[in-house]
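Peer 1: sequence and computational prediction follow.
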Amino acid sequence: VVLQVDDYYSSVFLMDVTLTRLENQLSDLTKLADNFGLLDDVKSKWETSLRLCNDASSVGPLTMAGTIFLQIVALVVSFFMAVEYFLRYAPRIRSRLSDFLLDALLLDTEESNETFLEAAFLALPYLVLVVVFLLQLLCRKTSRKRPRPTEVLYEKYFGLRGAYYPFKVAIFQCFTVAVQALGKISLLGGLVTFAQEEQDATAILWLSVGFWAFFALLCWNSLYPAFLLMFPDTAWARIGAAFMDAALDLGYILTYLGMVLVAMLRLQTVSEGWGNFGEDLTLQFSNRISPVFAFPTDFLGYGAVYFNLAHACCIAHILQHINWSLPVRPRGERQKRRVLPALFGCSLSIGLLSMLVILLVTQDVFPMTHGQDFTCFPCRCSDNADSAGQQIDSCTIAAVLRQKQVNLAAKNITAVDPKAFSSLGHVQRLSLANNTLIHLPPGLFEGLSSLEQLDLTRVELQRLHDDSFRGLEQLKLLALSDNQLTELSAAMLQYLPLLKQLLLGGKRDKQNNDRVIVKGNRIEELGAIFKHNEQLQVIDLSENWLQKVDPATFAGLKKLRWLSLSYNFLTTIPTETFQGLGQLQLLYLSFNQLTTLPAGTFQGLGQLQKLYLGGNQLTRIPVGTFQGLGQLQELYLGGNQLTTIPAGTFQGLGQLQELVLYGNKLTTIPAGTFQGLDQLQILDLRGNQLTRIPAETFQGLGQLRELNLGDNQLTTISAGTFKGLSRLQKLYLEYNPWNSWSVCINSSSFPLLNDLRGVSFC
């Protein structure tokens, strides 16, 4: 081609290949510009990028009211969830709330392991939704700005009028149904089963209605993607899908919260197990709905609620900004219905419905409900072929309801399936007391990774395997009283590094010592068995068959504060036995066969507050035996064979408040025996063979409130015997061989005395 420009000639060579390439590039550029909404001037109004601008005049009053209602409900629910999560998992803040506010929010004072940051982390997503819903409600001005290219692309392909909108909805609804079904069906079914076990007719009715309403929502949610894919180009299908999303989201949230609130208000039973639990006689069990269940922290449980609210936020935004005056598709441009999308939608719905049916019939919860068998609730048992008892097969309900405390005491259990407790990783307290287990299989408790208290009282255990307690790294209390164990080894306790209380002894009624609550075991000797348990604070080995104690048994237990070796057959205590137990506060050595206490037996026990040596065969106590026990408050020496107490025996016990010497063979009390006991409040000398009380015996006991001299051989009381006991409130002098008419007490000397026995006031 030759071109002439102002008398200049030029030749232009046009290459066909180059023109084709330029044409292709121009075509690609045109497509890209079209995608970004840059060619709106040549398009019809319905498909331009300006369609994103909200035309307020096109929104009908019903649509506006529905959108506002959706936003208000979602806002209230989001705020409620944020407050609940923050207060339930922030114990320090919860403890400062008034009882009225705690009751109003269905909160309790139960201790929580979560920190302030964890509570804030759980509440923050809901607070974000609160802010978003507030902005949607308050900022409803029409936007006239040209949309961003990404918004144009999204609307063109995935928006309400987009080409792939039906497929997007189908995929998202599949995800929604899966999350809701897997996250909630078993939980809500477990609530109905719980109500059936409690036999609460009102709770059963409301929870059953709520469960089937929730299941109906899931079924409808599974069906409507099929309708949308069968009629992808109709206005009612697309716009109806948006409203249906909102209705389902609200339905899921309200049914879930309604059932949870009913369960928390109606379902709560507290029981207790009797036994030896250290300083306690009972162990409390509550089957109340756990906050972890009502307001879960796991992904499925947390996401099942949060996803609904977040989705509702998106739907509200779409409904608020869509231009309702434009058609979904222009007339004459509807695509022919395609067979494959319809088949895909039907297959998807059938698959979702099948999943729901499978979940409904395979879950060990309502409507299956254990076959109405609640004998082992919250676990499930079957008849044990090897015995007349039952075998625990599974504990689905306890796992589903996230119960932290499971009480299976006195259920006639004779065996436990090795996998029965595998799903109870959240349980913190478990009782199998008063059953017949004989022995524990290795690894039985391996799935109880959070267990802190295990009660195996009176289960007729005869032996323990070295791996019986494998997996119980968090265990703090182990109750094994009233069994038939003959030995205990370090290998058995090696898996319990955090153990604080080990209870193998008996327990008696404090008011009636002859009444046995639980017995001990049959352990005869102890070696260095606690070398892996440095956190031990309480050890009860009372009512066993111990004949001796290895000096290394308690070595290294620097945190031990409570030790009971009562009701055994100990004849002597090696001097090194209690060395290193600097934190020991209570030591029980009563009712053994001790005849003497070597010098230095209690050396180093500077924090000891109570020492029980009653019921032994002690004939004498050397001076200095109690040296170094400056914090001792109670000393029991009753029921021994003591004939005399040398002066200075109690020297250094300046904090002693109670001294019991009843049931010995004391004939006299030397002057100065009680010298230095300035804080003594109770002195029990009944049941001895005292014939006289020197006048200076009780000198210096100005804090004494109770004095018992009954059942002795006293015939008279010297003048001035009780001089200085101005705080005395109780004085017992009965069962002495004197003439009660010849002995009287001057009431003016004891202004506080209100209980006098054996003699009368002058």
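Peer 2: Structure received.
Peer 1: hey, let's count contacts and neighbours off CA atoms from now on
Peer 2: OK.
Peer 1: so how far is stretch 554-566 from its chain's centroid?
Peer 2: 28 Å (Cα atoms, centre = their mean, to the nearest Å).
Peer 1: between the two ends of that stretch, how far is it?
Peer 2: 16 Å (Cα to Cα, to the nearest Å).
Peer 1: same deal with stretch 704-722?
Peer 2: Across stretch 704-722, first to last residue, Cα to Cα, it's 10 Å.
Peer 1: now do it: everything it contacts.
Peer 2: Residues from elsewhere that reach stretch 704-722, judged by Cα atoms under 8 Å, 6 or more residues apart in numbering: 679-699, 725, 727-739, 743, 758.
Peer 1: next: stretch 217-232.
Peer 2: 166-167, 169-170, 173-174, 177, 180-181, 237-238, 241, 248, 251-252, 337-338, 341-342, 344-346, 348-350, 352-353, 356.
Peer 1: which among those residues count as buried?
Peer 2: Buried residues within these, counting neighbours by 16 or more other Cα atoms under 10 Å: 166-167, 169-170, 173-174, 177, 180-181, 237-238, 241, 248, 251-252, 341-342, 344-346, 348-349, 352-353, 356.
Peer 1: for comparison:
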Amino acid sequence: MLQTLVLLLISSSLKHSTAHHFFDPDAINFPLRNVQHSINLDTFVTSERNITAGKCEHVSSQQPLVLNLPGLGMSSPPNPYPGFIDSSTVTCLNLASNDIFQVVPGSFERLPNLSYLDLSKNRIQLCDFFNFGNPHKSLVTLIIEENSPPIDNIDHTIGKSECFPKLRHLYLRRNSIRSLNFSLRKAFPALTHLFLSDNSLDSQTFIRDLPPTLTHLFLEHNLISSLDCKIVRDVQVLHLDGNIVRAICHSNCRETSLRLEGAHKLTELTISSNRITEIESCAFQDSRSLRVLNVAGNSLEEIKRETLERLADLRELNLDDNHLTGVPNLCKNNQLTSVSLRRNKLRTIRRESFKGLHRLKCLFLGGNQIRSIEAGSFEDLESLTDLDLSSNDLDFIPSDWLKWQWNLRTLDVRGNRFKSLEQMSLSSAPLLSTIYLQDNPVSHVSGAVVAKLSPNVVVHLRHECSAGGRDSRSECHARCNEQEVRERNETYSRWINNL
């Protein structure tokens, strides 16, 4: 049920509706003065733009006073000008989707406590993005995303910026930006999060002179072929997914590489869906603090034995959608809690593959060509809770393969060649609660085997959802009525036990 908007004393000409969350454009007159209470729609909180840092409610030390004015639909754009809103109490201002094409210098000077500003989905030219006049001393979060400047605006470079001394979060996604040709250190001396995803950045010259405060840099879905981490040496989180990098190296690098020399502070690196064919064996020599590494969706055929040995603090490793024929050497990565090797070319799981990974909770091996699992392959995985072996060629598993898996809750063996539960040796997993067995040629279910399983186990034998493609099965199954399946299995168990 829609909540009632509470609007109090926002000039005599500002009206509101208690039945719908919209404004009558003819009722809005600028300048707005004497603002005392928030105009705050539900859509402001649940924005589709995925504001991952610097949300309105988090950026101000005082209770946020919000002016949420997106999509007013006024006959002429409400282009900001000095004094167009006059209030010392407003902390958050949303002017998205208003066809604004110009922001006059000094437009926000009468909002001295403004800490959050959203100018997304307007028509502002790139050269005017940061042309607010005098330094804005209180602004913490600035969002200028998905702008559609005039068609004659062919220069996609931002060449200048005023100073924003307290700005920490800057969102510039989906603006067709090719480069930021000015000193970010001087313009944003306190910047911590910079979002440049989904632009047209095409070389490492797109950015220079970063402030030492920058910890999070998001560069997904651009045209970047190389990046030297000397430029971003203080960054802790680096996202480069969806670019065209071909190798990860330390110092002996070719032109199309991510160079990690000097990346001592890096804790999270995601570089999925690039064109990576090689990771230099000493690539992570300076990145020993790395906890999350995602290289999914590339063209790796091999990872040299010593490549990951330096990452003693690694927690999450994702190598999905490569061409690996063997599990990489993980013997020194004993802090790992999640390993994903989906959709590679693995054929055999060997006894030493996961040796020493006592803290591993999630292991995803679906979509390979696995035909055999050697005895004792999982004996060190006593913390394992989720195991995915779906879409392989398994028809038999050694009898003691789950002997040490006292914490295993979920087992996914869909799309294999099991004909019965006996071939899976499941009685050694007392906490196993969910088994996905769809798309196996199961011809019968033995009551004796069911009786040995956990009394609350749910066995999924076929799809209960609408049909879908091979890649959509997990999503389809997740939408099933699990309670209904559980009740059916419990009824079946009681019937078996009464025979």
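Peer 2: Here it is on my side, so go on. All values reported here derive from a predicted model rather than from experimental measurement.
Peer 1: quick TM-score on the pair, please.
Peer 2: The TM-score (TM-score structural alignment, normalised by the length of structure 2) is 0.70; 397 aligned residues with a Cα RMSD of 3.8 Å.
Peer 1: quick revisit: list only buried entries from the contacts of stretch 704-722 of structure 1.
Peer 2: Judged by 16+ other Cα under 10 Å, buried ones among the contacts of stretch 704-722 of structure 1: 679-693, 696-699, 725, 727-736, 738, 758.
Peer 1: let's see which of the residues you listed end up in helices.
Peer 2: Using DSSP state H to define helices, no part of those is located there.
Peer 1: in strands only, show me the residues you listed.
Peer 2: Here DSSP state E is the test, and those give 682, 683, 684, 730, 731, 732 as lying in strands.
Peer 1: give the contact list for the counterpart of the third one in structure 2.
Peer 2: Matched across to structure 2, residue 684 of structure 1 falls on residue 412, judged by TM-score structural alignment. If you count contacts by Cα under 8 Å, 6+ apart, residue 412 of structure 2 has them with 387, 388, 389, 390, 435, 436, 437.
Peer 1: about what we covered before: and which of the ones in strands among the buried ones among the contacts of stretch 704-722 of structure 1 is nearest residue 93 of structure 1?
Peer 2: Comparing these against residue 93 of structure 1 with Cα to Cα places residue 682 closest, at 43.8 Å.
Peer 1: and residue 156 of structure 2, how far from residue 24 of structure 2?
Peer 2: Distance from residue 156 of structure 2 to residue 24 of structure 2, by Cα to Cα: 35 Å.
Peer 1: ok, those two, which is more surrounded?
Peer 2: A count of neighbours by other Cα atoms under 10 Å puts residue 156 above the other of residue 156 of structure 2 and residue 24, at 18 against 13.
Peer 1: does that one really touch residue 179, like I thought?
Peer 2: Yes. Counting by Cα atoms under 8 Å, residue 179 is a contact partner of residue 156 of structure 2 at 7.2 Å.
Peer 1: surely residue 192 of structure 1 is in a strand?
Peer 2: No. Residue 192 of structure 1: not assigned to a strand; according to DSSP: H, G, I helix; E, B strand; the rest coil it is helix.
Peer 1: quick one: contacts for it?
Peer 2: 203, 204, 207, 208, 211, 366.
Peer 1: matching residues in structure 2 for stretch 230-237 of structure 1?
Peer 2: Going by TM-score structural alignment: stretch 230-237 of structure 1 matches no residues.
Peer 1: go on, stretch 646-654 of structure 1?
Peer 2: Going by TM-score structural alignment, stretch 646-654 of structure 1 sits over residues 374-382 in structure 2.
Peer 1: stretch 580-589 of structure 1 spans what distance, first to last residue?
Peer 2: 18 Å.
Peer 1: typed the wrong thing, it's stretch 484-497 of structure 1
Peer 2: 25 Å.
Peer 1: and the helices in the stretch 351-500 of structure 1, which stretches?
Peer 2: For the stretch 351-500 of structure 1, the helices defined by DSSP state H, counting those that start in this stretch cover 396-400, 490-493.
Peer 1: need the winner for burial among those helices.
Peer 2: Of all the helices of the stretch 351-500 of structure 1, helix 396-400 has the most neighbours on average by mean count of other Cα atoms under 10 Å, namely a mean of 24.
Peer 1: name the residues that touch it?
Peer 2: 186-187, 190, 364-365, 377-380, 406, 423-424, 426.
Peer 1: list the residues that contact the counterpart of residue 492 of structure 1 in structure 2.
Peer 2: Here residue 492 of structure 1 is matched to residue 231 in structure 2, going by TM-score structural alignment. Residue 231 of structure 2 makes contact with 208, 209, 210 under the criterion Cα under 8 Å, 6+ apart.
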